[in-house]
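Engineer: Just to be clear, the model below is a prediction. Sequence and coordinates:
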Amino acid sequence: MKRYTLGIDVGTASVKVAAVDESGILLALRSESYRVVTGEGGKAEIDGRDLRRAMMNCFSALFLADGIPAAEAAGIGISCLCPGLCAFDSQGSLLVDPIIYSDCRSAGEAEWIRENVGEERLFALTANTVMAGAISGTSMLWIKRNLPEVYEKTRWFGHVNTMVAAWLTGQFAMDHSNASYTALFETAGEKKWSRELCEAVGIDMEKLPPLLASHQIVGELIEKELIGMGIPAGTPVVIGGGDTACASLAAGVTGNGDVCESVGSTDVLTVCVDQPRFSRSFINRCHVVEGTWIWQGALSHTGSSLRWFRDQFCPDYKETERDGGEKAFAAMDRAAERSVPGAGGVVFLPYMMGERSPVWDSRARGVFFGMSLSTTRDDMIRAVLEACGYGLRQLSEIAEKVAGRRTEEFISLGGGAKSLIWAQLKADILGADIHILERGDMAPVGAALLAGVGAGLFSDPVSASERVERKTYRTVRAGVENRGVYDQRYRIYTELYPRLKELF
C-alpha cells in the first residue's frame, strides 16, 4: 500500500475523517454528526465533548470497517469551519466550547470595535470588517465583558483546529487562514498578530496562540485513544486551515484567478488572488497556499434555509428522509421543477441568522417577498434555490469590479453541488458555466494533502494539489432563455436588504 495521510474536517454540523494516499486518491471517508447548542441571545456553539466523540468514531470506523491500516498513517491534518472560537486554561482544558460564525451575542462588541478602532484602520490591517460571531475577536471581547473569570483563566484563545491540534498533540497554534478571521491579525501585511489591534480592542496578545503556515507541524501525536487504535505515537500533526480554503486546495484553486463554489449549509464563492487587493464586501483571508489570498463571498444560510423549509413545511418529504436527507432533497428538487423560473414572482432573502458578505449585518433576517394567493409551496422551494443564485451573482459582480474580469465558469463542490436544477438555475442567473466535481467532500482531502506536505510526501501545497484526480460529474451550461425574468428578480433581490435594513 502507498503511504497515506489522514484529514480531519470539522464542518457546521458534522465531522469527517478521510484517508488520502500519496497519489492524491481518496481511500476512505467517514462522517458523523455532532451537537450544536443554540440558545438565548443568539447563542450558537459546538458541543466540544460531542465533537470529540464523533471524531473518534470516524477514526474507529475508518480503521475497523474500512480496513485502513492505522499503523501506516504518515501524518494528520485539520480542516475546520471558521471561525469557531475556543478558550483554554493553562492545563489545556476547554473553558468555552467553540462559538461559531452564526453566534449573535457579540453584536454590541462588534459595534464597539467598529467605533473605537475605526473601520478604515481595521480594514487596512486585517482586510476585513467585523460582525458578531463571524469574526472571532468580537467573541473574545464578549467573553472578557460577560465572563470575566473565564477570560482571566484563559491561557489561549484559538479556533477549532487549535482545539483539535491540542487534543492530538498537547500543543497550541493557529494557521494564517483562520487568523484572518479574528480582526487581530495582519492579513495583508506581515501575517502576524497586531499589537496595535490587540491594545485597541482590549485583548491580551499573550492569549493568542503561535502562528503557523497551514502545512507546518504543530506537534506529534500523543492522544492515547488514537494511539490505541494503531496510529503510531509521534505521528506528525499539521495545523491545517479553514474548511473552504482546504477544499479549494483539493479542488485545484491555487493560482491567481481560480474560482470555485462550495455548496453546503452555506454557499461560498472563493476567488484565489496573488496580490493583496480586497473588497469590503468579501471575507478576505490568507490561503493555505503561501503567497496567495482568497476572497470569500459567504452566503451563510443557503443550504440551511432549504433544510429549515423542509423540516417546517414539508412533513411528507421529511418522512422519506434517508441517507442524510438525500431522498427528501431530491423530492424538493422535483418540487422546484414544477414551479417556473422566477418562482411565480416570489423572491427569498436567505439572511436567516444574519449575513456576512456582502451586507455584514447580524440583525438581518429571512424574507419571502412577492407572495400571492396563487403562490404554491413549489414556488417557495424554488425561491430558496434561486436566492442562492442571486446571492452568487451579487458576489460575482463585486469580484468582477475588483479584479477587472468576469467569471465565465467555475468549479462547484460540496454536498448540494449535484442538484442539477440548483446548478442550472445558478448557471442561468450568473451567465456562467458550472463544472460539478464528482467528489464533493474536498475539505478533508485538502487537510490530508497539507498533512502530506508536513510529513514530506509532497514538496509544497500546490504540488500536493496537482496529485488529486478531479473527475467532473457534470458540466452545466448557462442558458439565455430565462435571462429576462432572472434579471428582473435579481434587481428585486439586491434592493430588498437596503430597503429593509432599518426594520431589521
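Structural biologist: Nice, thanks for sending it over.

Engineer: Only C-alpha atoms from now on, for both contacts and neighbour counts.
Structural biologist: OK.

Engineer: need the helices for the stretch 101-250 of the chain, in chain order.
Structural biologist: Using DSSP state H, counting those that start in this stretch, the helices of the stretch 101-250 of the chain run over 107-117, 119-126, 136-146, 148-153, 160-169, 176-179, 195-201, 224-229, 243-251.

Engineer: next, the one to line up against it:
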Amino acid sequence: MGTEHTSTAGLWAGVDVGTQSLRVLLVDDHGTVVGHGAGRLDSHRSGPVHEQEPEQWWQVLGRASREALAAAERIRPRAAELVRGLAICGTSGTFLLAEDSTGPAKALTPALMYDDGRAADGWTGLGQPSWPLAKLAWLAEHGSAPVRAGLAAGRVRLEHCPDHLASRLVGHPVAADWSHALKTGYDPAAQAWPEGPEVPSGVLPEVVRPGTLLGRVGAAGAEHTGFAAGTPVRAGMTDGCAAQIAAGALVPGSWNAVLGTTLVLKGVTEDRLDDPAGAVYSHRHPDHGWLPGGASSVGAGLLDLRFPAADRDRRDAAAARFEPAGGIVYPLTGRGERFPFVRPDAEAFETGVFTDDDDRYAAVLQAVGYVEKLAYAHMRRLGARADGPYYITGGGTRSRYWCQLRADILGHELVLPASAEPAFGMAVLAAAGDGPLVTAAGRMVRPRTVVTPRSDATARFTDAYAKFLDALVERDWIDAALADYAKDVPLVGASGGAA
C-alpha cells in the first residue's frame, strides 16, 4: 500500500524512461543519491516501425520505484513520506494516442518511438519525418479503425511518454511540458500549438512550463509505486534536457553531450537559434533564454549491432592502435539522420581499407567524435557560443578510452558530472519546482572528473576529420561551405557567425 504524504523535507524523485530501461533515483537536497531502481524495457522494430508498449512502462515504473524506495529506507527510514516531489523525462518525440477521458489514461496505440520512420515518405511540412505531427497525420490515414474514428471525432488525446505515466500516477489527464511538446509542433516562443487541417481537433494537450505542478499521486498510483499519496508530480523535460540539468550546463556557452544509443547535444543561448535546415531545435529554458540542441542518430547503438557481446575493454585497448582508423564510417543504427544535418534517406556507410574488426571498431568510436565536432561547428555557425565548459553524460561515458578520444578529437576539456543520469536531472527539476532551476542545480550538481586532451592528439585526427567531412559532401549530406567552416573553426572564443 502507498503511504500518506507528509510535509517533512527530504527527498526528490526523478524518473527516466529510455529506449532500453526505466530508472528511478531518489536524491536529497545536497545532490546525494540515496536510492535507485531500474528495469528493462523492450521495443519492437520492423522496418521503419519502432514501438514500445506503454503498459510495460507502467509495470516497470512500479517495480523500479519500490526498489528505489527500499534502498532509500536503509538510509532514510520512512523514505516514501520524505519524497517532496517527482518529475519524469522520456525520449524526445515518443508519443502514443489515448482515450480522451477524465480518468487515468488508457492507451489506444503502442508508443511510437522517437526514431520511428513510418511517416518518412509523403508527410512534409510537419517537421522532421520522425517527429510526432508527421506520424499523427500517418495514423489519421493508416491507423486502426478505432484510432481513425477517434481522431476524426476528437475523442483521442496525444500523450508523450511522461504525460502518460503522470496521468496514471495522479489518476487524471495532465498537461504536457513545453520540452516534450516541442517536437510535436509546439511553438515555445509564441507558446501555442500550430493550427491547420493536418492537426485533428482536440488531440493536442495543454502545455505548461517544466516544473509546474501537474497533480498529486493518487491512491492507485501510491498502491502501484509505493510513493506517498499526495506526493507532487511536476512537469518534466526530455531526456536530453534532463541530462543537461544533471550536468549543470545551464548558462550560456556551456554544453552537454549525451552519448547513449544515440548522440544528443544541448547548450544554452540568450537568443533562440534559427536553423533553416531544421537540424537544430531550441527548447525554452525553464528560467530564461533557450536550450538549443539536436539529436543525432549515431551513437553507441551501432556497437551493439556490429559488435554484439564484445569485450568492450579489450576492444577499446585494441582501438588505441588505430588513431586514426584505416577508413571512415558513418555509424547510423537505422535509416535517416536528424542532426547535425537532416537526411531522412541517409544510411550507414564505410569507406577505406580496414585492417580488421578492431580497426573498424576504432572507426566507429572516432566517427561519433567527428559527428560531435561537426555539431559544435554547426552551432557556432548559427551564432551560438561554444567556449564551454563541455559536459558529457550517457552510457558512452563508461568507456574511459572513448571519453579521452572525444576530448582529443574536439581539442577541449570534457567534464563528467558526479551524477550524470537524466533521472538525476529530473530530481533537480522536481526540487526547483516553480523556482529557479539554476539555483537548485547549483545546490545539487557536482563535477566528478575532467578529461584533458592529450598533447598533439587533436592534430592526429585533423586529416581523418577532413576526409569524414568530404565524404558527407560527396553524398550531398552537407554542403561544402559547412565542411570548410567545420575544418577551420576553433571551438573556443566568441561565436563565429555564418560562414
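Structural biologist: Perfect, thanks for sending it. None of the values given here were measured: they were computed from a predicted structure.

Engineer: related to what we said a few turns ago, export the helices of the stretch 101-250 of the first structure to a markdown table and tack on distance to Ala71 of the first structure and mean neighbour count?
Structural biologist: Output for the helices of the stretch 101-250 of the first structure, formatted as a markdown table (distance: least, C-alpha to C-alpha, whole Å; neighbours: other C-alpha atoms under 10 Å):
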| stretch | distance to Ala71 of the first structure | mean neighbour count |
| --- | --- | --- |
| helix 107-117 | 47 | 17 |
| helix 119-126 | 42 | 18 |
| helix 136-146 | 37 | 23 |
| helix 148-153 | 38 | 15 |
| helix 160-169 | 16 | 26 |
| helix 176-179 | 30 | 30 |
| helix 195-201 | 43 | 17 |
| helix 224-229 | 9 | 14 |
| helix 243-251 | 25 | 29 |
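
Engineer: Let's have the ones you listed in TSV, adding distance to Tyr4 of the first structure.
Structural biologist: Listed next are those as TSV, based on distance: least, C-alpha to C-alpha, whole Å:
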stretch	distance to Tyr4 of the first structure
helix 107-117	43
helix 119-126	36
helix 136-146	33
helix 148-153	39
helix 160-169	18
helix 176-179	24
helix 195-201	40
helix 224-229	16
helix 243-251	15
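
Engineer: count of residues packed around the equivalent of Gly248 of the second structure over in the first structure?
Structural biologist: The equivalent of Gly248 of the second structure in the first structure is Gly252 (alignment by TM-score structural alignment). Here the number of neighbours of Gly252 of the first structure (other C-alpha atoms under 10 Å) works out to 21.

Engineer: Over to the one 10 residues further on?
Structural biologist: Neighbour count for Ser262 of the first structure, taken as other C-alpha under 10 Å: 25.

Engineer: now do Ser455 of the second structure
Structural biologist: Using other C-alpha under 10 Å, Ser455 of the second structure has 10 neighbouring residues.

Engineer: Asp345 of the second structure too?
Structural biologist: Neighbour number of Asp345 of the second structure under other C-alpha under 10 Å is 12.

Engineer: how far away is it from Thr91 of the second structure?
Structural biologist: Distance, Asp345 of the second structure to Thr91 of the second structure, by C-alpha to C-alpha, to the nearest Å: 22 Å.

Engineer: do the same with Ala249 of the second structure
Structural biologist: Going from Ala249 of the second structure to Thr91 of the second structure by C-alpha to C-alpha gives 19 Å.

Engineer: do the same with Val208 of the second structure
Structural biologist: In terms of C-alpha to C-alpha, Val208 of the second structure sits 18 Å off from Thr91 of the second structure.

Engineer: Compare the helices of the stretch 101-250 of the first structure and give me the one nearest Val476 of the first structure.
Structural biologist: When the helices of the stretch 101-250 of the first structure are compared by C-alpha to C-alpha, helix 243-251 sits nearest Val476 of the first structure, at 17.4 Å.

Engineer: Give me the distance between that closest one and the centre of its chain.
Structural biologist: On the basis of C-alpha atoms, centre = their mean, to the nearest Å, helix 243-251 of the first structure sits 10 Å off its chain's mean C-alpha point.
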